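> this one's structure only:
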């Protein structure tokens, strides 16, 4: 057991890694060393899981494999017939949108499009921007996450903690990420491209790399509710 004392400096470092995490949508081509990726995943694997079943499986895509994968997905996205045939396997978002969730969703969408100069009627540029998901926003590392189909809702909750650990551990190393549910409608294409095992189910994807500081989309700042807005203290 690690009994290292908690110091103000260590607390500040952890807090900084959490609060500076953001969804980056433009990356530099700067490579990320394999040893750094492995270290991030090793730290992330300390996430808690019910009875320690550790439900996560990860495919790390780089180089030529990443290029082939993204080209295959982008081709489907840009073909109207193929794109229309794709359907998500599980509902990531609510089937019925109500306030305040729909308001928050709309705000971040139009804030992003506003930065990019994409108008509400500009369907071609919306399509192009959405398609950048399938390029991992040009990140040098693409992560694809899967789970065994036999596992239940509790394991999906555990999985979220693993994903958060990856993003925080990446920030601690000066790297950025973008968790991506946009991959979920492409699950059949992805399963074929990456030769999923029988019973393996897509969870999501994630871009990993160095943020492009010159990209206007990376200036997007999202709001958060204050503690008083979501917590009740019952004395």
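Looks like it arrived, so ask away. Keep in mind that what you see is a predicted model, and the values were worked out from it rather than measured.

> going by C-alpha atoms from here, please, whenever you check contacts or count neighbours.
OK.

> who touches the helix or strand encompassing residue 202?
Using DSSP states H and E, the element containing residue 202 is strand 200-209. Residues from elsewhere that reach strand 200-209 (Cα atoms under 8 Å, 6 or more residues apart in numbering): 27-32, 136-137, 139-149, 170, 175-184, 187, 191.

> for stretch 56-65, same thing?
Contacts of stretch 56-65 (Cα under 8 Å, 6+ apart): 140-147, 159, 162.

> how about stretch 71-85?
In contact with stretch 71-85 (Cα under 8 Å, 6+ apart) are residues 131, 134-135, 186, 189-190.

> again, 10 Å this time
By Cα atoms under 10 Å, 6 or more residues apart in numbering, the list of residues contacting stretch 71-85 from outside reads 65-66, 68, 86, 127-128, 130-135, 183, 185-186, 189-190, 193.

> comparison target below:
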């Protein structure tokens, strides 16, 4: 194992918001998921489930999601609480900073609600990626399963880099779980947690120039007895 490559991969990972139409084979997707399945889980339960779509299935689902979203999707809600009900200054400042940076790259001015909505709708076209992944866990699982799924998601992102591809994890799909469930034959016994776009990054996409900052270790870690 080349240790510098591992560290480089950790720093290379980013949420890509613009993909080329270059196809990705089923064999490559299977290899990525097999690699990611080495992620840890409580008692090796491996609670994650994955629904991968491409081709006509991906395109039809995307078209329906976009139409539903542009129509307002008023009666659609995600099944779990994602963002905090009350934003505290520290986290709100970070959120605003990354939003300002992204919209700045895209030329979307502050207050341009139409432009922001148009960019958000691109989630439902998988930002042009040829493959869409959806992740679920069974409803009767405990909190450990959510932690395990998070580690598996990161495994998918890192494995994708190893296969020369990029990803964008997207909780935005959770709102339309009923449509996704129906089109991908996901049973009611599973919670649609999120989706992920997978493909070759588009080097000409302005959004892909976004670089996010991380807090220094001293801001989030305490060392005791070290």
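Perfect, thanks for sending it. Every value quoted in this text rests on a predicted model; they were computed, and no experiment measured them.

> sorry, back to before: can you select the buried ones from the contacts of strand 200-209 of the first structure in ChimeraX?
Buried members of the contacts of strand 200-209 of the first structure, defined by 16 or more other Cα atoms under 10 Å, are picked up in ChimeraX with:
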select :27,28,32,136,137,139,140,141,142,143,144,145,146,147,148,170,175,176,177,178,179,180,181,182,183,184,187,191
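
> which of the contacts of strand 200-209 of the first structure fall within strands?
141-148, 176-180 (DSSP state E).

> quick one, what contacts the spatially most central residue of the first structure?
Taking Cα atoms, centre = their mean as the criterion, residue 179 is the residue nearest the geometric centre of the first structure, at 0.7 Å. Neighbour list for residue 179 of the first structure: 22-24, 133, 136, 143-144, 163-164, 166-167, 204-208 [criterion: Cα under 10 Å, 6+ apart].

> which residues of the first structure does stretch 108-115 of the second structure align to?
Counting by TM-score structural alignment, stretch 108-115 of the second structure pairs with residues 118-125 of the first structure.

> what do you get for stretch 51-62 of the second structure?
Residue correspondence for stretch 51-62 of the second structure in the first structure, counting by TM-score structural alignment: residues 59-70.

> try stretch 84-96 of the second structure
Mapped onto the first structure using TM-score structural alignment, stretch 84-96 of the second structure covers residues 94-106.

> name the residues that touch that stretch?
Stretch 94-106 of the first structure is contacted from outside by 107, 109, 112, 222-224, using Cα under 10 Å, 6+ apart.

> these, buried ones only, as a ChimeraX selection?
To isolate the buried ones among those in ChimeraX, judged by 16+ other Cα under 10 Å, type:
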select :112
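
> identify the farthest-apart pair in the contacts of stretch 94-106 of the first structure.
Within the contacts of stretch 94-106 of the first structure, 112 and 224 form the most distant pair, 16.1 Å apart (Cα to Cα).

> for the match of stretch 84-96 of the second structure, buried residues please.
Within stretch 94-106 of the first structure, no residue counts as buried by 16+ other Cα under 10 Å.

> centre of the chain to it, how far?
20 Å (Cα atoms, centre = their mean, to the nearest Å).

> go on, stretch 75-95 of the first structure?
Mean C-alpha position of stretch 75-95 of the first structure versus that of the full chain (Cα atoms, centre = their mean) differs by 17 Å.

> now do stretch 70-89 of the first structure
Using Cα atoms, centre = their mean, the offset of stretch 70-89 of the first structure from its chain centre is 19 Å.

> now stretch 24-40 of the first structure
Relative to the centre of its chain, stretch 24-40 of the first structure is centred 14 Å away, using Cα atoms, centre = their mean.

> the longest helix along the first structure vs the second structure, mean deviation?
Longest helix of the first structure, by residue count under DSSP state H: helix 153-172. By mean Cα distance after the TM-score superposition for the first structure, the fitted helix 153-172 of the first structure averages 0.6 Å away from its aligned residues in the second structure.
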